[in-house]
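[1] Below are the sequence and a predicted model; questions follow.
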Amino acid sequence: MTEKPDATVVLVHGSWGGGWVWDEVVASMTGAAGRILVPTLTGLGDRTHLIDENIDHELHAEDVIQTVEFADAAAIVLVGHSYGGLVASAVACRIPEKIRSLVIVDGFLAETGRSVFDLHPEIRAITEPLLNPTAPWQIMPLPASALGLPDGPQAERHDARTRPMPIRTHSTPFRHDMARLTTIDRHYIRCTDFPIFAATAEKAERQGWRRGDIETGHMVMFTQPGELARKIEEIATMEG
């Protein structure tokens, strides 16, 4: 492997989160991968005041693209966790020339014409009881305990900072052709203690994604930030 200091790592968070979820991962990175950009998607995190019922994954992809454009970033290692994998895939389809590697961490593997709810009916079932009765276009956050985080400061921080998710992020079909990404270096990192994405990881591997596993729950950036940082930097400095 050869170090490539000109790389830019872009970390895309998942449902209900914000750029803050990556704090411990960023702190664990050695700098070998180059610059790190950590956008917060519209309507979430410190941008929660911008929440709107028309927000979908395409708007969130635009958030990331604008972050990249204003940073004059290229040779991007684009990392998406959970729902962020869908956003990252849309970004990579739109600006493939800027993407060195696409990394999905325990997240959705997009398919043209299908939404998150189409791909995972079980997630629709999980989210239906979470719809805000006064604003049914909002999916209220799952508690940390449902995502495998044990009681403690991390779980408290998670539950204090997560915010409602516009339902169109999950109900809007993915419009891009994932075949555009076959020339991009693609990686899928599965969190082995979270069963929902087990079949997705296997499908990604069959489609030619390089696979790596971390023995932890879904919120790997809290439970194994050092190991996740190591894997991201390894990909960012990989030759070929």
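    Good, I have the coordinates.
[2] going forward, measure contacts between C-alpha atoms and count neighbours the same way
    OK.
[3] Let me know the secondary structure of residue 36.
    For residue 36, the reduced secondary structure class is strand; criterion used: DSSP: H, G, I helix; E, B strand; the rest coil.
[4] mind listing what the nearest residue to it once chain neighbours are set aside touches?
    Nearest residue to residue 36, sequence neighbours excluded (Cα to Cα, 6 or more residues apart in numbering): residue 9, at 4.7 Å. Taking Cα atoms under 8 Å, 6 or more residues apart in numbering as the criterion, residue 9 is in contact with 33-37, 76-79, 236.
[5] which residue ranges form the helices in the chain?
    Taking DSSP state H to define them, one finds helices in the chain at 23-28, 57-70, 83-94, 116-119, 121-127, 153-161, 168-171, 198-206, 220-223, 225-236.
[6] Next, the angle from the third one to helix 57-70.
    For helix 83-94 against helix 57-70, the angle by axes from the mean of the first three to the mean of the last three Cα atoms, to 10 degrees is 60 degrees.
[7] Also the last one?
    If you take the same axes, to 10 degrees, helix 225-236 sits at 70 degrees to helix 57-70.
[8] centre of the chain versus helix 225-236, how much separation?
    Here helix 225-236 shows a centroid-to-chain-centroid distance of 15 Å under the convention Cα atoms, centre = their mean, to the nearest Å.
[9] Pull the contacting residues for residue 52.
    Residue 52 neighbours (Cα under 8 Å, 6+ apart): 43, 166.
[10] same thing with residue 168?
    Taking Cα under 8 Å, 6+ apart as the contact definition, residue 168 lies against 53-57, 137.
[11] how about a cut-off of 10 Å?
    Contacts for residue 168 (Cα atoms under 10 Å, 6 or more residues apart in numbering) come out as 52-58, 115-116, 137-139.
[12] Comparison target, given below:
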Amino acid sequence: MGNYVLVHGAMHGGWCWRFVRDLLARAGHRVYAPSLTGQGERRHLLGPDVGVAAHVQDVAGLLHYEDLRDVHLVLHSYAGVLAGPVAERAADRLASVALLGAFVVRPGECLLDVEPPETAARYRASAATGGAGAYLPADASFLTQWGVTDEALRAWAGPRLTDFPLRCQTDAVDFDPGPLAGLPVSYVRHTRPPLPSLDLSLSRARAHGWDIHSVRAGHDMMLEAPETTARLLARIAGLSEPGPRGAGTRG
């Protein structure tokens, strides 16, 4: 049995891991899929002061209070920013880190530093005009950007997207890269379609010598291809793979 902590990206919540979580749990693994402060069912905690530090505490706190060890930490998209700080605080609790279509930052960088300049400018402008200067407003256009084309999936996921704090995109992270470098790290890229914003992060993953894997899905691979994603996460961790989907998982 393995221990998984699945951490969602911007505008999502623990809900986005529902299908992957169920598949891994049926294979006998213990799975946690927390919603970060201000996101998902914790959207009532959204405020202008929510930043990266709060989300680092969310993940590190879960590891501590549940006394989790030998954890396979899975970080999607924005959550890649948390990799270094969480490893610095809790490397002794981690067995591996998997970055799924995630952003890779260096000490002193923020999320917008590793986005293309035109994308960073667009997000800042959107926050200024539609998010009271503090939030990136969530809307269905992001599903298009992330390559989600299935209409039923769009109808299910769209209403669950949550405005995202601008601070989570502009807070620079300060961490010792040593603890993360001492862990097995894998990077999963998505290819149908790829996301140009991740080109720099993918090149950094290769430069670090991390294992690179591919999934033929869009950015929200855990929603579009839960079975493929769950099997890959099990293979990366060297654990038993889930069987075919059954009742209670997305068809």
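    That came through fine. This structure is a prediction, so every number in the text was calculated from the model and none was measured.
[13] Quick check: TM-score for this pair?
    Overlay of the two chains. TM-score (TM-score structural alignment, normalised by the length of structure 1): 0.91; 233 aligned residues with a Cα RMSD of 1.7 Å.
[14] sorry, back to before: will you turn the helices of structure 1 into TSV that also has distance to residue 213 of structure 1?
    Output for the helices of structure 1, formatted as TSV (distance: least, Cα to Cα, whole Å):
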stretch	distance to residue 213 of structure 1
helix 23-28	17
helix 57-70	26
helix 83-94	16
helix 116-119	22
helix 121-127	22
helix 153-161	22
helix 168-171	25
helix 198-206	9
helix 220-223	11
helix 225-236	10
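[15] Can you tell me how far residue 128 of structure 1 is from residue 142 of structure 1?
    Distance of residue 128 of structure 1 to residue 142 of structure 1, given as Cα to Cα, to the nearest Å: 12 Å.
[16] neighbour count winner among those two?
    A direct count of neighbours by other Cα atoms under 10 Å for residue 128 of structure 1 and residue 142 places residue 142 higher, at 18 against 12.
[17] these two touch, right, that one and residue 123?
    No. Under the criterion of Cα atoms under 10 Å, residue 142 of structure 1 is not in contact with residue 123, lying 11.6 Å apart.
[18] so how far is residue 221 of structure 1 from the residue nearest to residue 36 of structure 1?
    The value you get for residue 9 of structure 1 to residue 221 of structure 1, if Cα to Cα is used, is 15 Å.
[19] now do residue 97 of structure 1
    As judged by Cα to Cα, residue 97 of structure 1 and residue 221 of structure 1 stand 28 Å apart.
[20] how far away is the aligned partner of residue 113 of structure 1 in structure 2 from residue 52 of structure 2?
    By TM-score structural alignment, residue 113 of structure 1 lines up with residue 108 in structure 2. The gap separating residue 108 of structure 2 from residue 52 of structure 2 is 13 Å, by Cα to Cα.
[21] next one: residue 4 of structure 2
    Residue 4 of structure 2 sits 21 Å away from residue 52 of structure 2, taking Cα to Cα as the criterion.
[22] same thing with residue 2 of structure 2?
    Looking at residue 2 of structure 2 against residue 52 of structure 2, where the rule is Cα to Cα, the gap reads 27 Å.
[23] ok, those two, which is more surrounded?
    Just comparing residue 2 of structure 2 and residue 52: by other Cα under 10 Å the higher neighbour count belongs to residue 52, 27 against 20.
[24] Not counting its neighbours along the chain, what's nearest that one?
    With Cα to Cα, 6+ apart as the measure, residue 168 is the residue that lies nearest to residue 52 of structure 2, at 4.9 Å, once sequence neighbours are left out.
[25] The one you found: how many residues sit nearby?
    Residue 168 of structure 2 - counted by other Cα under 10 Å - has 27 other residues nearby.
[26] With the one 5 residues further on instead?
    When counting by other Cα under 10 Å, one arrives at 19 neighbours for residue 173 of structure 2.
[27] and what of residue 201 of structure 1?
    Each residue near residue 201 of structure 1 was counted by other Cα under 10 Å, and the total is 28.
[28] wait, what's in contact with the equivalent of residue 82 of structure 1 over in structure 2?
    Aligned by TM-score structural alignment, residue 82 of structure 1 pairs with residue 77 of structure 2. Shown in contact with residue 77 of structure 2 (Cα under 10 Å, 6+ apart): 7-10, 99-104, 198, 219-220.
[29] Next, work out how far apart residue 187 of structure 2 and residue 210 of structure 2 are.
    Distance, residue 187 of structure 2 to residue 210 of structure 2, using Cα to Cα: 7 Å.
[30] neighbour count winner among the two?
    residue 187 (24 against 17).
[31] quick one, what contacts that one?
    74-75, 97-102, 104, 201-202, 205-206, 209-214, 236.
[32] returning to what we had before: closest one to residue 177 of structure 1 among the helices of structure 1?
    Go through the helices of structure 1 one by one with Cα to Cα and the one that ends up closest to residue 177 of structure 1 is helix 83-94, at 7.1 Å.
[33] Quick check: that closest one compared with structure 2, mean distance?
    After superposition onto structure 2, helix 83-94 of structure 1 lies on average 1.8 Å away from the residues it aligns with, using mean Cα distance after the TM-score superposition for structure 1.
[34] on that earlier part again, structure 1: which residue goes with the residue nearest to residue 52 of structure 2?
    Aligning on TM-score structural alignment places residue 168 of structure 2 opposite residue 169 in structure 1.
[35] you'd agree its match is up against residue 51?
    No. At 11.8 Å, residue 169 of structure 1 and residue 51 do not qualify as touching, with contact defined as Cα under 10 Å.
[36] Can you give me the neighbour number for the match of residue 113 of structure 1?
    The burial count assigned to residue 108 of structure 2 is 11, neighbours taken as other Cα under 10 Å.
[37] That one against residue 172, yeah?
    Yes. With contact defined as Cα under 10 Å, residue 108 of structure 2 counts as touching residue 172 (5.3 Å).
[38] okay, and the common contacts of those two?
    Contact criterion Cα under 10 Å, 6+ apart; residues shared by residue 108 of structure 2 and residue 172: none found.
[39] returning to that earlier point: can you add neighbour count and give the contacts of residue 9 of structure 1 back as TSV?
    Below are those laid out as TSV (neighbours: other Cα atoms under 10 Å):
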residue	neighbour count
33	24
34	19
35	15
36	17
37	19
76	25
77	27
78	27
79	24
236	27
